[in-house]
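Asker: here is a sequence with its predicted model. Questions after.
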Amino acid sequence: MEERKVQLFEGKRIRTVWKEDEQEWYLSVVDVVEALTGTDDPRRYWSDLKRRLKAEGGQPYEKIVQLKLLADDGKMRLTDVVDAEHTLLIIQQIRSQKTEQFKQWLAQFSKRDISDNQIVKKEAFTHENGRNIRIRLNSDFDEMISIIDRARENTFRMVNRELINLYWNIGMYVSNKVKNGEWGKSVVKEFSEHIQVKRPEIKGFSPQNIWRMKQLYETYKDNEKLSSLLRELSWTLNTKILGCKTDEEREFYMQLAISNNYSSRELERQVESHMFERTLISGEINKPLVSKNTGLTIFRDGYVLDFLDLPERHSEKDIRKAIVANMRDFILELGTDFTFVGEEYRIRVGNTDFYIDLLFYNRRLSCLVAVELKITDFKPEHMGQLEFYLEALDRKVKKPDENPSVGLIICAGKDEAVVEYSLSRSMSPALVAAYQLCLPDKSLLENRLRELRDLRGLEEQDGDDIG
């Protein structure tokens, strides 16, 4: 029996086949090549690599088989595939900065112990001494590439730090001139034009940018901690944060961007969706649950799924398919360290197959995360279903060194009292969150946060009075 599924690695489609008789997953090699290299012609890339592997002889070339997979034209066509073990051997021949991430994804997806030691022990391509030397050399070369990459990253950080220092000093100079009444808008405009005339090759000194430099200096000049943090971010990222109202909010987005290595688009998305307020609200609402399981702090009380572009009337299948199609944006909204494992993940209990809507793995928690989607308001029976899935995952899928699986129900709405009752006696680590399909209003979130904090303060005061 064969089961075909499309898996996602960092938003890239990888067609796979589960062969029941072998208890083994097979992956489309051309899809793996495209995911790792980003090449516009993955078939040509694979053809050249395949020819080289054939010339070298031995594994993994001998392990390449052809199975029928759904092609872009909608037809089932024979496609080169290899099992997970030999996929690992092939990717060692592909130069990509995503190799380590792919290994981790493959390890979770295929549930194998994947390491460089395993590769060497398998004597990947042949038992001949000359070939083993080639493997060791490739490992040495990859190590040197890593050293080069780290040096380039350090150089970029150094250059960026100096650039931010320059903008800071210009901002300080302009701020003092304006404060003393010596400069105004017209002078700043003349200053910008003067730079363009004298040094036309220098970019980034438009009047608008110069005013931003002034704003940068004035915003952070009295905050030593943030004035240090801002030098870890690019100028573009800093401009996304400048509009925040408080130092607390600015620090939140700075730390978020640094720890997650956000692009400009990703940070802009988090700011526009008011991640700061939503995270604080979740912290207040989920505080009782988090006190029992600190790992649940990575989850939020609600998720904004505006990027799914769904109509008001939609089915659970619609939302699931839309999430899979927009997995990169969904993981950005979901949080850090999540790796997508599968859609409608099949798990057999007794003689019955059950399907988990979405299954992830979280590296920070070292556990599987089952996500169930509901287009209705939360109901107590939803928790029973989720607990069943978590028990099945822990018994049948979880590795001995992994933590118990965690569950998340994302539903259209929820009554906090019903959720609290449903979770009060639950032994499973689980949370319930509501989703919305449009960006929230910042002022409404601020009011909600204020109400929750006031309520929490009253509860703590009552507790002190009783004591």
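Answerer: That came in fine, so what should we check first?
Asker: only C-alpha atoms for contact and neighbour calcs from this point on.
Answerer: Noted.
Asker: what is the three-state secondary structure of Arg300?
Answerer: Arg300 falls in the coil class when you classify it by DSSP: H, G, I helix; E, B strand; the rest coil.
Asker: residues touching the closest residue in space to it that isn't next to it in sequence, list them.
Answerer: Nearest residue to Arg300, sequence neighbours excluded (CA to CA, 6 or more residues apart in numbering): Ser282, at 5.0 Å. The contact partners of Ser282, by CA atoms under 8 Å, 6 or more residues apart in numbering, come to 299-302.
Asker: could you tell me how many residues sit around the nearest residue to Leu230 once chain neighbours are set aside?
Answerer: In space, and not counting its chain neighbours, Leu230 is closest to Asn238: 6.7 Å by CA to CA, 6+ apart. For Asn238, the neighbour count with other CA atoms under 10 Å is 22.
Asker: now do Asn238 against Asn261, distance only.
Answerer: As for Asn238, its distance to Asn261 is 13 Å (criterion: CA to CA, to the nearest Å).
Asker: before we move on, what about Glu402?
Answerer: In this view, Glu402 and Asn261 are 26 Å apart by CA to CA.
Asker: could you do Glu248 as well?
Answerer: 20 Å.
Asker: ok, Glu316 next?
Answerer: 32 Å.
Asker: now the strands for the stretch 301-450 of the chain?
Answerer: 302-304, 338-349, 352-362, 367-377, 406-413, 430-436 (DSSP state E, counting those that start in this stretch).
Asker: ok, the stretch 1-150 of the chain next?
Answerer: 2-9, 12-19, 24-28, 65-70, 76-83.
Asker: tell me which of those strands sits most buried.
Answerer: strand 24-28 (a mean of 22; mean count of other CA atoms under 10 Å).
Asker: measure how far that strand is from the centre of its chain, please.
Answerer: Strand 24-28 sits 24 Å away from the centroid of its parent chain (CA atoms, centre = their mean, to the nearest Å).
Asker: take this one as well and set it beside the first:
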Amino acid sequence: MAILRSRYEAAALANKELLKLYFGIGQYVSFHSRNKNWGNGAINSISNLLQQELHGVRGFSATNIKNMRLFYEGWEFMQPFLIDEKEPLFQFSEEELYQQLPSAELKNTNRQLSTDELDGSFVIRQLPTDELQNEFFGLFLKNGFTHHITILNNTENIEERMFYIQKTAMEFWNTTTLKHHLKSNLYQRQGKLAHNFQSTLSERHFKEKAIMAFKDEMLLDFINIEDADEEPNERVLEQAIVQNIKKFIMALGAEYSFIGNQHRLIIEDEEYFIDLLFFNRQIQSLVAIELKKGKFKAEYVGKMNLYLSALDEMVKQPHENPSIGIILCKEKNNKIVEFAFRDTSKPMGVVTYKTYNDLPEAYKNILPNTEMLKGLL
């Protein structure tokens, strides 16, 4: 354990220093390129010079230098944490740079840049409190540069970026998982689940965690029905999910463990089967998922209520929280869901899903079709 801890700490320190270096380079490149001190070819020339001087060192292509600029401009308010104003981490020599860059790629080369001018060109925004700043900075440093660039290229505002930074760091997303959640608009859908948790869960922290543990809609782009007009029935949908359980858990969210499909319950000598049963470690609850084709119907609630009562009495461990039920269907009417849940005693929610066939044409072309997959196999 000591060896693993030491290696992890070394990797975390290396990542921190790399982010600080890239942020410093990004600040410098942003100032000169945005203020028109450089021509269009300056970044390419800098890349070539760096690669000549640092032979064999990767990460300084023109594209990556532009990503460093994006990194700085996207997280400009993090400057007090990442750059020591008394001892700058990274600084080009103006005279050396101007001597090496072709004159056509420089503008206003005779103008000296003052410290006041440089400092005055940036707006430093602060997070509300020191505690929040330090907490976010810790999560910020746990993300690799590729994660940062992926987030910056696919988000529109600072709140959304902070959301993905926190989720990626806390749930250890790799870039594939991060791209999946960005593509499925997790930020917009998080916490918007149609549910009855407010009336059925009494413990406030558990209630808040439960609301954030589920999405309003799931993207099941691994399910491709050959007939685009045909909607898969429950059994076909279940088989496709079980065959792609890793992808389904990725779509479902973090901290889920798959217990099984067609989970058998015996109540007074009668058998009942839950389509999919999971355990969520974060909320410490069993999660029963019922698969339904078409629109949500009010009668689905009664059966789910039965399943949850049986799970709480016969399966749930004493230290675990109450079981939660999710009805996964193609469509829902929120008013019907509200009325159906109004007098129920068990926590449950309704989630809709989209399959490959529901994706816009532009997204479909990104994925291989059935014939292409057959050919590859």
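Answerer: Ah, there it is. Given the structure is predicted, the values throughout are model-derived calculations rather than measurements.
Asker: structure 1: matching residues for stretch 278-298 of structure 2?
Answerer: Residues 360-380 of structure 1 are the counterpart of stretch 278-298 of structure 2, counting by TM-score structural alignment.
Asker: contacts for that stretch next, please.
Answerer: Looking at stretch 360-380 of structure 1 with CA under 8 Å, 6+ apart, the contacting residues turn out to be 108, 295, 314-316, 319-320, 337-342, 356-359, 386, 389-390, 393, 398, 402-415, 418-419, 422, 432.
Asker: among those residues, name the buried ones.
Answerer: When these are checked for burial by 16 or more other CA atoms under 10 Å, the buried set is 108, 319-320, 337-342, 356-359, 386, 389-390, 393, 398, 404-414, 419, 422, 432.
Asker: stretch 317-334 of structure 2: end-to-end distance?
Answerer: 33 Å.
Asker: can you check stretch 286-305 of structure 1 too?
Answerer: 20 Å.
Asker: next one: it to chain centre, how far?
Answerer: With CA atoms, centre = their mean, you get 18 Å for stretch 286-305 of structure 1.
Asker: list the buried residues of it.
Answerer: 286, 289-290, 296, 298-305.
Asker: any idea which of the residues you listed is closest to Asn223 of structure 1?
Answerer: Nearest to Asn223 of structure 1 among the buried residues of stretch 286-305 of structure 1 is Ile298, at 27.9 Å by CA to CA.
Asker: from Thr339 of structure 1, how far out is the closest one?
Answerer: Ile298 of structure 1 is 14 Å from Thr339 of structure 1, by CA to CA.
Asker: same thing with Leu458 of structure 1?
Answerer: Taking CA to CA, one finds Leu458 of structure 1 at 40 Å from Thr339 of structure 1.
Asker: now Asn351 of structure 1
Answerer: Taking CA to CA, one finds Asn351 of structure 1 at 29 Å from Thr339 of structure 1.
Asker: can you pull the contacts of Thr79 of structure 1?
Answerer: With CA under 8 Å, 6+ apart, Thr79 of structure 1 has these contacts: 28, 66-69.
Asker: widest-spaced pair of those?
Answerer: Top of the distance list for the contacts of Thr79 of structure 1 (CA to CA): Ser28 and Lys68, 10.1 Å.
Asker: all helices for the stretch 51-200 of structure 1, in order.
Answerer: 84-91, 99-110, 116-121, 129-179, 185-198 (DSSP state H, counting those that start in this stretch).
Asker: what span of structure 2 lines up against the shortest one?
Answerer: What that stands for is helix 116-121 of structure 1. Going by TM-score structural alignment, helix 116-121 of structure 1 lines up with nothing in structure 2.
Asker: just give me the match in structure 2 for Leu242 of structure 1.
Answerer: In structure 2, the residue matched to Leu242 of structure 1 (TM-score structural alignment) is Leu152.
Asker: the helix or strand containing its match packs against which elements?
Answerer: Using DSSP states H and E, Leu152 of structure 2 maps to helix 145-154. If you count contacts as 3 or more CA pairs under 8 Å, 6 or more residues apart in numbering; DSSP states H and E, helix 145-154 of structure 2 packs onto helix 62-74, helix 158-171, helix 175-183.
Asker: tell me, the shortest one lands on which residues of structure 1?
Answerer: Residues 264-272 of structure 1 are matched to helix 175-183 of structure 2 when aligned by TM-score structural alignment.
Asker: where in structure 1 does stretch 322-331 of structure 2 align, residue-wise?
Answerer: So stretch 322-331 of structure 2 is aligned with residues 404-413, judged by TM-score structural alignment.
Asker: contacting residues around the matching stretch?
Answerer: 302-303, 367-378, 382-383, 386-387, 390-391, 393-394, 398, 428-436.
Asker: one more time with 7 Å, if that's ok
Answerer: Contacts to stretch 404-413 of structure 1, defined as CA atoms under 7 Å, 6 or more residues apart in numbering, come from residues 367-378, 386, 390, 393-394, 429-435.
Asker: in PyMOL, how would I select the buried members of those residues?
Answerer: Remark: buried members of the contacts of stretch 404-413 of structure 1, expressed as a PyMOL selection using 16+ other CA under 10 Å:
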select buried, resi 367+368+369+370+371+372+373+374+375+378+386+390+393+394+429+430+431+432+433+434+435
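Asker: please pull up the equivalent of Lys215 of structure 2 in structure 1.
Answerer: Using TM-score structural alignment, Lys215 of structure 2 sits opposite Arg300 in structure 1.
Asker: its match: what's it in contact with?
Answerer: With contacts defined as CA under 7 Å, 6+ apart, Arg300 of structure 1 is in contact with 279, 282, 433.
Asker: Serialize the residues you listed to TSV and add fields for distance to Val32 of structure 1.
Answerer: TSV is the format used below for those (distance: CA to CA, whole Å):
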residue	distance to Val32 of structure 1
Thr279	35
Ser282	37
Ala433	34
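Asker: between those residues, which is closest to Val82 of structure 1?
Answerer: Set against Val82 of structure 1, the nearest of the contacts of Arg300 of structure 1 by CA to CA is Ala433 (39.0 Å).
Asker: quick check, the closest one in contact with Val304.
Answerer: No: here Ala433 of structure 1 does not reach Val304: they are 10.4 Å apart, not a contact under CA atoms under 7 Å.
Asker: nearest to Lys103 of structure 1, out of the strands of the stretch 1-150 of structure 1?
Answerer: That would be strand 2-9 among the strands of the stretch 1-150 of structure 1, by CA to CA, at 10.7 Å.
Asker: now do the closest one against helix 99-110, angle only.
Answerer: 150 degrees (axes from the mean of the first three to the mean of the last three CA atoms, to 10 degrees).
Asker: Lys142 of structure 2 pairs with which position in structure 1?
Answerer: Using TM-score structural alignment, Lys142 of structure 2 pairs with Glu232 in structure 1.
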